[in-house]
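In: got a predicted structure plus its sequence, pasted below:
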Amino acid sequence: MVSFSATNRDPLTTVLFDALSEHMDIRHFTWRFAILGHYDVLNMHWPDHLTKRHGRLQTWVRWMLYLLLMMRVRWGRPVLVRTLHNLAPHEGRRGVELGLLRLTDRWTDTFITMQPDPPLSTRAPIVFIPQGHYRDVYQKMPRREALAKRLLFFGIVRAYKGVPELLDAFAESEDDEMSLRIAGRVLDAEVGSAVRAAAAKDQRVSLHLDWVTHDALAEEIQLSEMVVLPYREIFNSGTVIVALSLDRPVLVPEDQTTARLRDEVGPGWVFLFQPPLTGRDIEVALASHRLSRPSDPPNLSAREWSEIASAYARTFEEAIHANSNS
């Protein structure tokens, strides 16, 4: 069983579930089945999504359900295999919720990480399985030509993603032909206010601060000449892979993860900058891309879902075997 429901809107959950279905009997998450049903493996994604609710009563009910789930995992012994999308929740957790998440870490039997050599302190086995691409998700959608010098940020607008800093850097450029599109739902009211205030000062900036459907997202990406993601930290970013899956170059901060990705996909697709982002960084990256456009699409051959599903299946089997011998 995977820890996301059938209504989850992240495209990763759809392609991963479909790929795993070729190898095993798999179910979406429901609280009833998670606590009372029979299953061999719980593949946990984003545990903080299961612990948070709006309202005090709903929050306490959710915490109690989650504690029951962890007790089921600990003593009922379905194997807990956790896929790490981030090293820590994007929004800080405290008190009871933090304790539940730490309990999850302590009782995880195997970690799956999307980056090799993650900075984890654990006795549990760590297995590297890369983030898969999204070409199959978008292959049937109409192709669109990019608008000249159009830049795009997309995804949920969170503090760590540096959207206000992106707007400040964009404002440094005096190129009137450039435009910037921000597309994504705002979770932090303070960040949202800062984004709206900065955009109001520059007519080259347009905003869509709401949920973006798969079809609309594909169009937003294809209409852009470059995607700019000035995250303050990147452990794994499905957003980068989405852009590359639609053959759009990305500008991202330089670190071990992004440098490795640049070498993997080939020249001309991943452009790096040293934080903080400046207007000059944007202009140089865009000019470099326009000067030598790659003739081949990004090389995402190491991210085929058939191979990823096989690796998941092997990991589950090894975790079950290790659990039966403990």
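Out: It's in. Residues are numbered from 1 along each chain as shown.
In: when you work out contacts or count neighbours from here on, use the C-alpha atoms and nothing else.
Out: OK.
In: chain center to stretch 297-311: distance?
Out: Distance, stretch centre to chain centre, for stretch 297-311: 16 Å (CA atoms, centre = their mean, to the nearest Å).
In: before we move on, what about stretch 53-65?
Out: Centroid separation between stretch 53-65 and its chain, computed with CA atoms, centre = their mean, is 25 Å.
In: list the contacts of that stretch.
Out: If you take CA atoms under 8 Å, 6 or more residues apart in numbering as the criterion, stretch 53-65 is touched by W31, L50, T51, K52, V96, E97, L100.
In: state the distance from the fifth one to S301.
Out: Plainly put, V96 is 42 Å away from S301 if you go by CA to CA, to the nearest Å.
In: ok, now the last one?
Out: When distances are taken as CA to CA, L100 and S301 turn out to be 37 Å apart.
In: tell me which of these two has more neighbours.
Out: L100 (21 against 12; other CA atoms under 10 Å).
In: ok, that one - contacts?
Out: Counting by CA under 8 Å, 6+ apart, L100 touches W63, Y66, L67.
In: what's the helix or strand for it?
Out: In the assignment (DSSP states H and E), L100 maps to helix 95-107.
In: which SSE is immediately downstream of that helix?
Out: strand 110-113.
In: residues contacting that following strand, please?
Out: Outside strand 110-113, the residues touching it (CA under 8 Å, 6+ apart) are 80-85, 124-130, 319.
In: which of the residues you listed are buried?
Out: Those of these that meet the buried threshold are L80, V81, R82, T83, L84, H85, I126, V127, F128, I129, P130, A319, by 16 or more other CA atoms under 10 Å.
In: those in helices, which ones?
Out: Taking DSSP state H, the ones among the buried ones among the contacts of strand 110-113 that sit in helices are A319.
In: residue boundaries of the strands in the stretch 1-150 of the chain?
Out: Here the stretch 1-150 of the chain has its strands, by DSSP state E, counting those that start in this stretch, at 41-45, 79-84, 110-113, 126-128, 150-154.
In: can you redo these as JSON lines with distance to S237?
Out: Compiled in JSON lines, the strands of the stretch 1-150 of the chain are given as follows (distance: least, CA to CA, whole Å):
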{"stretch": "strand 41-45", "distance to S237": "14"}
{"stretch": "strand 79-84", "distance to S237": "11"}
{"stretch": "strand 110-113", "distance to S237": "12"}
{"stretch": "strand 126-128", "distance to S237": "15"}
{"stretch": "strand 150-154", "distance to S237": "12"}
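In: how about Y231, what does it touch?
Out: Each residue near Y231 by CA under 8 Å, 6+ apart is listed here: Y160, K161, G162, V252, P253.
In: sorry, back to before: out of the contacts of L100, who's the most crowded?
Out: For the contacts of L100, neighbours tallied by other CA under 10 Å; top is Y66, 22 neighbours.
In: quick check: it vs E233, distance?
Out: Taking CA to CA, one finds Y66 at 29 Å from E233.
In: for comparison:
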Amino acid sequence: MADRQGRRLRVTQLLADPNRSARPVENPYTSLLVSSLPDERIETRYFGWADVLTSDADVVHMHWPENSLRHPRTAVRLLKRALFLLFILRLRMRRIAVVRTVHNARPHEEGDRGERWILGLLEARTTLWVTLNDVTPTPDPRRTVVIPHGHYRDRFASPALEPRRGNLVHFGMLKPYKGVDELISAFAAVPHELDYRLHIVGESHDGPLTERVRAASRRDERMDIDLRFVDETELADAVGAAEIVVLPYRAIENSGSALLALSLHRPVILPESPSTRLLEEEFGDEWVGLYRGPLTAETLQRAVEDLRDRPRDAAGPDMSERDWPRLGSLLADAYDRAAASLRRRA
């Protein structure tokens, strides 16, 4: 619904504007989410540093606010943090509601003490929390709503390639928390007679990790690596060629990569956790294979063989609960709730 003056709710997204980005977004989740919002209810804007002094939004929606506080150069980092503190002050003075989506209980790359202090101030100003599942914790469950991560079926074209037996694929930006080291170690110990191959595709900005992956591929001709940013067509083809996608994240609460694999009708192997058990319950153990403990050659082989033996529907898993129009309506409801909550307090 519109606000009590009959106008659309003004929502500022603390995200880079995809229409002005110099390169395609690495994760299309946020652009799909924003585009799913009903136009008749929500007026969407993207954050700019001018908002520190001029924002007249009703709601600001944040996903990864720590990204706005970081920069490799100290002077720029300090300036960004000072401006962000002014922005928090404006949120308070103008009584702008803050909606915060919690993708993980803690950032994968922990910030310094100054960053944690600023995020603590922001937490105190947060009006409503959004989680992607029922198990991600928030500071106040009474002010929390669950809005699942949507699927990618309408965004990614059907893969042009058929799955290749024994072809295991790991994709996405390479980062240590995603368990790439464990994956290449486990794969190296898989017997060659099993005729497995491992394809790793994704950009890397971590020099030591990049070198470890390159060194592993030089030692094992069964490994193929493509360490660059690939467009969506190339990514769909890489995933489509997989018999199984392997995502051995060290800590996992939500995974857009898992949902992308499932959207392209490819089963996925994940470590067991409260959130991955929810995925298994939702999509079935024929699509989501879980393993316990560290990833080894034995657990990898067992997970592959288990998934391989399970029949699957050619139409793919049922993802109707993750249709974007439904999720956009739920998010618009959350914005309404947050804005109304501040009006009641006023």
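Out: Okay, I see it. Note that the structure is predicted; figures quoted are calculated from it, not measured.
In: TM-score for these two?
Out: Here the TM-score for the pair of chains, by TM-score structural alignment, normalised by the length of structure 1, is 0.94; 325 aligned residues with a CA RMSD of 1.7 Å.
In: show me which of the contacts of stretch 53-65 of structure 1 are buried.
Out: Buried among those by 16+ other CA under 10 Å: W31, L50, T51, E97, L100.
In: which of those residues sit farthest apart?
Out: The span of those, defined through CA to CA, is set by W31 and E97 at 17.4 Å.
In: can you count the residues close to the residue mapped onto H90 of structure 1 from structure 2?
Out: In structure 2, H90 of structure 1 lines up with H108, judged by TM-score structural alignment. If you count neighbours by other CA under 10 Å, H108 of structure 2 ends up with 13.
In: how about T239 of structure 1?
Out: If we define neighbours as other CA under 10 Å, then T239 of structure 1 has 16 of them.
In: quick check: it vs R248 of structure 1, distance?
Out: From T239 of structure 1 to R248 of structure 1 the distance is 12 Å (CA to CA).
In: chain neighbours aside, what residue packs nearest to R312 of structure 2?
Out: In space, and not counting its chain neighbours, R312 of structure 2 is closest to E286: 6.2 Å by CA to CA, 6 or more residues apart in numbering.
In: sec struct for that neighbour, please.
Out: Following DSSP: H, G, I helix; E, B strand; the rest coil, the label given to E286 of structure 2 is coil.
In: which ones are touching the equivalent of it over in structure 1?
Out: Using TM-score structural alignment, the equivalent of E286 of structure 2 in structure 1 is G268. By CA under 8 Å, 6+ apart, the residues touching G268 of structure 1 are P249, H289, S292, R293, P294.
In: from these, which would you call buried?
Out: Buried residues within the contacts of G268 of structure 1, counting neighbours by 16+ other CA under 10 Å: P249, H289.
In: quick check: the farthest pair among the contacts of G268 of structure 1?
Out: Comparing all pairs in the contacts of G268 of structure 1 by CA to CA, the longest separation belongs to P249 and S292, at 11.9 Å.
In: mind checking what A194 of structure 1 lines up with in structure 2?
Out: In structure 2, A194 of structure 1 lands on R212 (TM-score structural alignment).
In: could you look up the SS state of that match?
Out: helix.
In: tally of neighbours for it?
Out: R212 of structure 2 has 14 neighbouring residues, counting by other CA under 10 Å.
In: how about the helices in the stretch 1-150 of structure 1?
Out: Counting by DSSP state H, counting those that start in this stretch, the stretch 1-150 of structure 1 has helices at residues 11-21, 31-36, 47-51, 56-71, 95-107, 135-138.
In: equivalent analysis for the stretch 151-300 of structure 1, please.
Out: Under DSSP H, counting those that start in this stretch, the stretch 151-300 of structure 1 gives helices at 163-172, 189-200, 214-222, 238-245, 256-265, 279-291.
In: can you say which of those helices is nearest to M1 of structure 1?
Out: Of these, nearest to M1 of structure 1 by CA to CA is helix 238-245, at 21.8 Å.
In: quick one: that closest one to structure 2 mean distance?
Out: In this overlay with structure 2, the average offset of helix 238-245 of structure 1 from its partner residues is 0.8 Å by mean CA distance after the TM-score superposition for structure 1.
In: which residues touch V102 of structure 2?
Out: Neighbouring residues of V102 of structure 2 by CA under 8 Å, 6+ apart: H63, W129, V130, T131, L132, T136, T138.
In: what residue of structure 2 matches up with T30 of structure 1?
Out: Using TM-score structural alignment, T30 of structure 1 sits opposite G48 in structure 2.
In: can you check L101 of structure 1 too?
Out: Per TM-score structural alignment, the equivalent position to L101 of structure 1 in structure 2 is L119.
In: right, and that match touches S68 too?
Out: No. With contacts counted by CA atoms under 8 Å, L119 of structure 2 stays clear of S68, the gap being 10.7 Å.
In: now the common contact residues for these two.
Out: By CA under 8 Å, 6+ apart, no residue touches both L119 of structure 2 and S68.
In: returning to what we had before: now the residue nearest to R312 of structure 2: how far from R310 of structure 2?
Out: Relative to R310 of structure 2, E286 of structure 2 is positioned 5 Å away (CA to CA).
In: now do L330 of structure 2
Out: Noted for L330 of structure 2: a distance of 34 Å to R310 of structure 2, by CA to CA.
In: please say which position in structure 1 R164 of structure 2 maps to.
Out: Matched by TM-score structural alignment, R164 of structure 2 corresponds to L147 in structure 1.
In: now Y177 of structure 2
Out: Residue pairing (TM-score structural alignment): Y177 of structure 2 is matched to Y160 of structure 1.
In: distance check, the residue nearest to its match when sequence neighbours are not counted against S326 of structure 1.
Out: Leaving out its chain neighbours, the residue that sits closest to Y160 of structure 1 by CA to CA, 6+ apart is R232, at 5.5 Å. The gap separating R232 of structure 1 from S326 of structure 1 is 41 Å, by CA to CA.
In: tell me which of the two has more neighbours.
Out: R232 (15 against 5).
In: list the contacts for the more buried one?
Out: Counting by CA under 8 Å, 6+ apart, R232 of structure 1 touches Y160, K161, G162, P253.
In: quick check on those: which are buried?
Out: Among those, those buried by neighbour count (16+ other CA under 10 Å) are K161, G162, P253.
In: which members of the residues you listed are positioned in strands?
Out: The strands, defined by DSSP state E, take in P253 from the buried ones among the contacts of R232 of structure 1.
In: D10 of structure 1: which of the buried ones among the contacts of R232 of structure 1 is nearest?
Out: Closest to D10 of structure 1, out of all of the buried ones among the contacts of R232 of structure 1 and judged by CA to CA, is K161, at 17.8 Å.
In: give the contact list for that closest one.
Out: K161 of structure 1 makes contact with L229, P230, Y231, R232, E233, according to CA under 8 Å, 6+ apart.
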